[in-house]
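[1] Pasting a predicted model and its sequence here:
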Amino acid sequence: MADLAALRALTLPDTTVDSVEEHPGDDATPASVRVQLTITHPAAGDPVTVWVWLPVEGWNERFQGTGGGGFLGGSPDALADPLRAGYAAAATDGGHPGPTASFALDGRGRLDWPRIRAFGHVAVHEMTVAAKAVVTACYGRGPRFSYWNGCSTGGRQGLTEAQRHPGDYDGVLAGAPVINYPQMQTAQLWGQVVMRERGTVVSAAKFEAALAAVVAQCDTAGDGVADGVVADPLGCTVDLDALVGLPTPDGPLTEADVAVVRAIGEGPRRRTGEFLWYGLPPGAPFAGLHDSEVVDGGLVGRPFVFDLWWFGLFLAQDPDWDWRTLGTDRFEAFFDQAVEQYSAVLAADDPDLSAFAERGGKALLWHGAADFGVPLQGTLDYHERVQRLLGADRTHAFLRLFVAPGVGHCGGGVGPQPTGALEALVDWVEHGRAPEQLLARQVDGTGAVVATRPLFPYPRVARWTGTGDPADAASYAPVEGTRLELPPGR
């Protein structure tokens, strides 16, 4: 039974208990106690909001921290699912309200480092410490096990916790994690810069045709099944020259169009051709980052708003910054600035997870191979660097990465969707049963399951055995897929 008096009397450093609410429950959630806290740092005056929801009955003695997405640190909306599952759960706004990046600059137009640090790593740790104290006050005992569950920014937050505060969580579930935040966020504008500088803005219809042609070339190479899904994107060598002349509703693909597609796939490069960051792998859609629109009768690029915020506020420090002034020379300078200025604050790319492993922590990562926003290779890059530092066997004992073919950013896409990842992590942490596979499911418009597919730990991929129904996960066996080859300097 929840101890409301203890919650209202709770005293924590630099923390105010804003409210303790008894929620009777409804069709969506069981009865719960909902606590809101404000954590401040007196010198900076930068408030961090924390929400903690606790089931009145049926607590499973576990705590779950939840993450945000994009520039959103987190939201109480993420607490309904864990509450229904019996968890005490928490979220934080990351030190700023809402999903925008306006927190980057203070009232004088200068970088607001306290809030940037809060978003980067401070808020999630403070949330975790405060929430566990709330759990203890509520139930008279702390959680037996603590789990992190997040995707995109939430995935980055979870890995940040494992790297900086290895005692905070017993298990970390990180989907599509923005591990190399400065590189990834800067690289997202690369395609738009290429199109503008070359004077070739590729239309949505042409991008769709190019994607379909690439998928057709790679479709059966990894899994032996023609299903419109690229099972092993790094293992497919695409003949982009074959796309020239391909008919589309906007006319045939030109050499200039294909050159843009090639540049996006290669990813950002210095003017000398030196690698900066990864591009889109075969099978990942171009929509979202490479959109366009008609202005005054001409086709022009329409960048993703997050990228405009990143460049305008974090890098140029000018809310009125015009992306159309950006060429590849200035892009290169901005890229270097981003890595130098923000890696220590926003990145989650430290491969030394030895402290997390030594205390028994387990990390389950998953990433959609058709992620348009956070390229799969960034997560593969991190996995390879952890293995290089700690060794393959030691890494595999506590860290496993599952790649979901055809799946987009945190879900969606044409491929079967991963299921049961959190349950697999809990089983691994509490019973020592390491996940040898996850099950992915594809459903139709009515919600009926029409196909299943196993997902195996990277670098293995699922290949059809040649017998049995290709829509049945039982008809697949693991084979070695293609490993990412780290570029020089990684």
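    Received the coordinates, thanks.

[2] Please count neighbours and contacts with C-alpha atoms only from this point.
    Fine.

[3] and the residue lying closest to Asp322 once chain neighbours are set aside, which of the three is it?
    Among residues not flanking Asp322 along the chain, Gly312 sits closest, at 7.8 Å (Cα to Cα, 6 or more residues apart in numbering). Look at Gly312: counting by DSSP: H, G, I helix; E, B strand; the rest coil, its state is helix.

[4] How many residues are close by Gly312?
    19 (other Cα atoms under 10 Å).

[5] Ile179 now?
    Ile179 has 28 neighbouring residues, counting by other Cα under 10 Å.

[6] can you pull the contacts of the closest residue to it other than its chain neighbours?
    Spatially, and ignoring its direct neighbours in sequence, Ile179 is nearest to Ala348 (4.7 Å; Cα to Cα, 6+ apart). Residues near Ala348 by Cα atoms under 8 Å, 6 or more residues apart in numbering: Arg156, Gln157, Leu159, Thr160, Gln163, Val178, Ile179, Asn180, Tyr181.

[7] Can you tell me, leaving aside adjacent residues, what's nearest to the last one?
    Counting by Cα to Cα, 6+ apart, the nearest residue to Tyr181 once its immediate chain neighbours are dropped is Ala347, at 5.0 Å.

[8] Tell me how far the one you found lies from Val135.
    Using Cα to Cα, to the nearest Å, Ala347 is found at 29 Å from Val135.

[9] what does Leu111 give?
    From Leu111 to Val135 the distance is 35 Å (Cα to Cα).

[10] which of those two has more neighbours?
    Val135 (24 against 17).

[11] Flag every buried residue along the helix or strand harbouring that one.
    Taking DSSP states H and E as the criterion, Val135 maps to helix 123-139. Of the residues in helix 123-139, those scored as buried under the neighbour-count criterion (16 or more other Cα atoms under 10 Å) are 123-128, 130-139.

[12] One more to weigh against that first structure:
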Amino acid sequence: MKYNKLIYITGLLFCCLTSPIVATAAEQDFREKCLSYEGPDIGNQYPVISSHAYFVPKNSKMPLKIRDRNTGELLKNQEIKSDLCLLKIILGPGAPGDKNMPSTSTGIGVEIWLPVPDEWNQRYIGVGQDGFAGGIEVKAADIVSEFGSSALRAAKDGYVSAAYDAGHAFKDGSNGSFGLRTDGSVNWPLLQDWAYRGLHGMTLAAKQAAQDFYGKKPKFSYWNGGSTGGREGLMLAQRYPADYNGIISAYPAINWPSFATGIMWPQIVMQQELGHPIEADKLDLVTQRAIRACDTTLTGQHEGYLSDIHGCNYNPLKDKDILCESITNTTKSCLSQKEALAVNKIWFGPTMDGNYIDPAKNNGVEKSLSLGHLWYGYNRGAILFNSPVSYGVGPAGITPFTIGAHWLSIVTQDPSLADNTFVNEKNPSRDGWKKLPYSGEYSYASIFIRSLQQFGSMNGTDSADLREFSALGGKIIHWHGLADNQIPVGGSINYYERILSSSGGLEQTRRFYRFYLAPGLGHGRTGAAGLNPPTPGGNSNDGFGINYALIPALEKWVEKGVAPESLTMPLQPGETSSRSWCLYPQHLKMIQGGERSQRKFECVKDATW
């Protein structure tokens, strides 16, 4: 195989100019192997287009800038305490075309971190992406991408680790412009790289790099991903069951053709019912009213978030304290009848005809969808407006959640349906989604069905057949926040219920797959400003860190056969009994009340679930 040899020694030169270190013979050998490495040979299906290598000596400053995954900031001069080798690799074949167009790609960008041999724990961790993935930084020569920074976090602890860009580099995870070619046709090669092909290539490359550096491949391989990364984990279990021994799938973007189209439901509802978005203050008001009506189920006191979404049937149309007294009232302290109706429809989720069921009879949280109910809505308690707490995303915000708008354009091959962030030359018009009726020949419902038909087999990631993964000894920990405002938790509940049916029931399923619901958590972080709900690792705003705190439990299950039961959380202020994430379908119950210091909790299953 021929390689385009692009070997960088920036890290070595930086070290030697600022803080000379006397290396042992083994360390010297590792450094030389790193800087001369030409990339992993993993066959003609994934040819190495280019390979860059960086050696970072222990007790030195990282020569590359690092994109922080939580804040988005570029960090400089990060201290590295152990010898590390960073490989930046591009795997082909990519997609030819004008280099300035989103439909063009040089290949799948991969960042691989390797610790010095004496510190390698013989494990490998793959790190997931988000949204449409992509971004220029995985392939960039002077930056560690935000996903590579998560991989670095694992490498510091002795793991070989890897992240990737899913095969395209345009913009960021919110932008799906790569999904259409310049003529408006579906860009199947790049969509397939994003859906599954890039995942497998990254995994093969990381394992082969371990073989080349250490003389053996990892003994255990783990996946750590949330959102699209959660979908990627389940895609691996479904399509490449031998790639990983253990998978953490957090708030996964599974059921993509349904979920991604469903993202636009709140916007469609507001256009159809009102002709404009609902103001943020009003959305916040109705959300807080819903929380206030339903957040005392656990302790009898207001918690500020919901612990039970199944039993919350709050209906603003029945709340006289929130409804405006006059249809001419335009203040932000109340909702009109039409606005309250729209919110109910948003909470219920997409339907074939735009109608919904009274929340007293069905609040939208169903194990399986009722007739005409296309997909799940966002739970009462989830932030609906464009809030900084949720990265500026809000499904009913002033501007649409771009992933949904872009997906409509990809499905229909019509760029005019997207918002103005979608780049394609076929049609300069934008925001055509505003004109879509609920139903009809060319409507929201028809596009929803087309999305399922055309893309279900590519990236639906909804197959309930995990027999091969289970037979190989694979294990899955899957969790989802009850206040997620980007991916409705109903999709995860629905998927796990189907797994239960296909795997022979609860006892059989729990042998390899365990599912948890997380009260108070939104999309990988706290579900509301000022809240710090019980969270693994203790920081509810550190999405990767929450998952990373679960890795020891996954390793114990995979390597020692000790399965996790309820997951104990750090103590809440003033409480002496820990709360837990309960193993589905259990839920948390307070078995002793009184003062905060006297409370005791345990996971139970009763008739309400």
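    Done, it's in. Keep in mind it's a predicted model, so treat the numbers as computed, not measured.

[13] Isn't the residue nearest to Asp322 of the first structure up against Arg324?
    No. With contact defined as Cα atoms under 8 Å, Gly312 of the first structure does not count as touching Arg324 (11.6 Å).

[14] Leaving out sequence neighbours, find the closest residue to the residue positioned nearest the centre of the second structure.
    By Cα atoms, centre = their mean, the second structure has its centre lying nearest to Ser227, at 1.1 Å. With Cα to Cα, 6+ apart as the criterion, Ser227 of the second structure has its nearest non-adjacent residue at 4.4 Å, and that residue is Pro252.

[15] what number of residues lie near that neighbour?
    Pro252 of the second structure has 29 nearby residues by other Cα under 10 Å.

[16] you'd agree it is in a helix?
    No. Assigned with three-state DSSP, Pro252 of the second structure falls outside any helix and is coil.

[17] Contact partners for the alignment partner in the first structure of it?
    Pro252 of the second structure maps onto Pro177 in the first structure, with residues paired by TM-score structural alignment. When contacts are counted by Cα under 8 Å, 6+ apart, Pro177 of the first structure touches Cys151, Ser152, Thr153, Gly154, Gly155, Arg156, Leu159, Leu365, His367, Val374, Thr379.

[18] which residue ranges form the strands in the stretch 1-150 of the first structure?
    Ranges of strands within the stretch 1-150 of the first structure are 15-23, 32-39, 48-55, 62-66, 88-92, 145-151, based on DSSP state E, counting those that start in this stretch.

[19] Gly179 of the second structure matches what in the first structure?
    Aligned partner of Gly179 of the second structure by TM-score structural alignment: Ala104.

[20] surely Glu84 of the first structure meets Ser32?
    Actually, residue 84 of the first structure is Arg. It isn't Glu. No. Counting by Cα under 8 Å, Arg84 of the first structure does not reach Ser32; the two are 9.9 Å apart.

[21] more neighbours, these two?
    Taking other Cα under 10 Å, Arg84 of the first structure and Ser32 do not tie; Ser32 has more neighbours (20 against 17).

[22] Distance of that one relative to Trp51 of the first structure?
    Counting by Cα to Cα - Ser32 of the first structure and Trp51 of the first structure are separated by 13 Å.

[23] and if you look at Pro252 of the first structure?
    53 Å.

[24] Of those two, which one has the most company?
    Using other Cα under 10 Å as the criterion, Pro252 of the first structure and Trp51 rank with Trp51 on top: 24 against 15.

[25] what about the strands in the stretch 401-550 of the second structure?
    Using DSSP E, counting those that start in this stretch, strands in the stretch 401-550 of the second structure cover 475-481, 513-518.

[26] what stretch of the first structure does stretch 481-494 of the second structure fall on?
    Counting by TM-score structural alignment, stretch 481-494 of the second structure corresponds to residues 368-381.

[27] Stretch 235-242 of the second structure too?
    Going by TM-score structural alignment: stretch 235-242 of the second structure matches residues 160-167.

[28] which residues sit against the matching stretch?
    Residues from elsewhere that reach stretch 160-167 of the first structure (Cα under 8 Å, 6+ apart): 121, 124-125, 168-169, 172, 347-348, 350, 352-353, 355-356, 359, 361.

[29] Now find how far off-centre that stretch is within its chain.
    Between the centre of stretch 160-167 of the first structure and the centre of its chain there are 17 Å (Cα atoms, centre = their mean, to the nearest Å).

[30] one step back: please pull up the equivalent of the residue nearest to Asp322 of the first structure in the second structure.
    Checking TM-score structural alignment: Gly312 of the first structure goes with Ser409.

[31] that older thread, buried residues in the match of stretch 235-242 of the second structure?
    Buried residues in stretch 160-167 of the first structure, counted by 16+ other Cα under 10 Å: Thr160, Glu161, Ala162, Gln163, Arg164, Pro166.

[32] With stretch 144-157 of the first structure instead?
    By 16+ other Cα under 10 Å, the buried positions in stretch 144-157 of the first structure come out as 145-157.

[33] what's the answer for stretch 566-586 of the second structure, then?
    Burial within stretch 566-586 of the second structure, assessed by neighbour count using 16+ other Cα under 10 Å, is assigned to 566-570, 572, 577-586.

[34] Pull the most distant pair out of those.
    With distances taken as Cα to Cα, the most widely separated pair in these is Gln572 and Pro585, at 23.2 Å.

[35] For the stretch 151-300 of the first structure, which segments are assigned as helices?
    Secondary structure of the stretch 151-300 of the first structure, counting by DSSP state H, counting those that start in this stretch: helices at 153-164, 181-187, 190-198, 204-218, 255-266.

[36] got it, and the stretch 301-450 of the first structure?
    In the stretch 301-450 of the first structure, the helices defined using DSSP H, counting those that start in this stretch lie at 305-309, 328-346, 354-358, 376-390, 392-396, 421-431.

[37] Okay then, goodbye and thanks.
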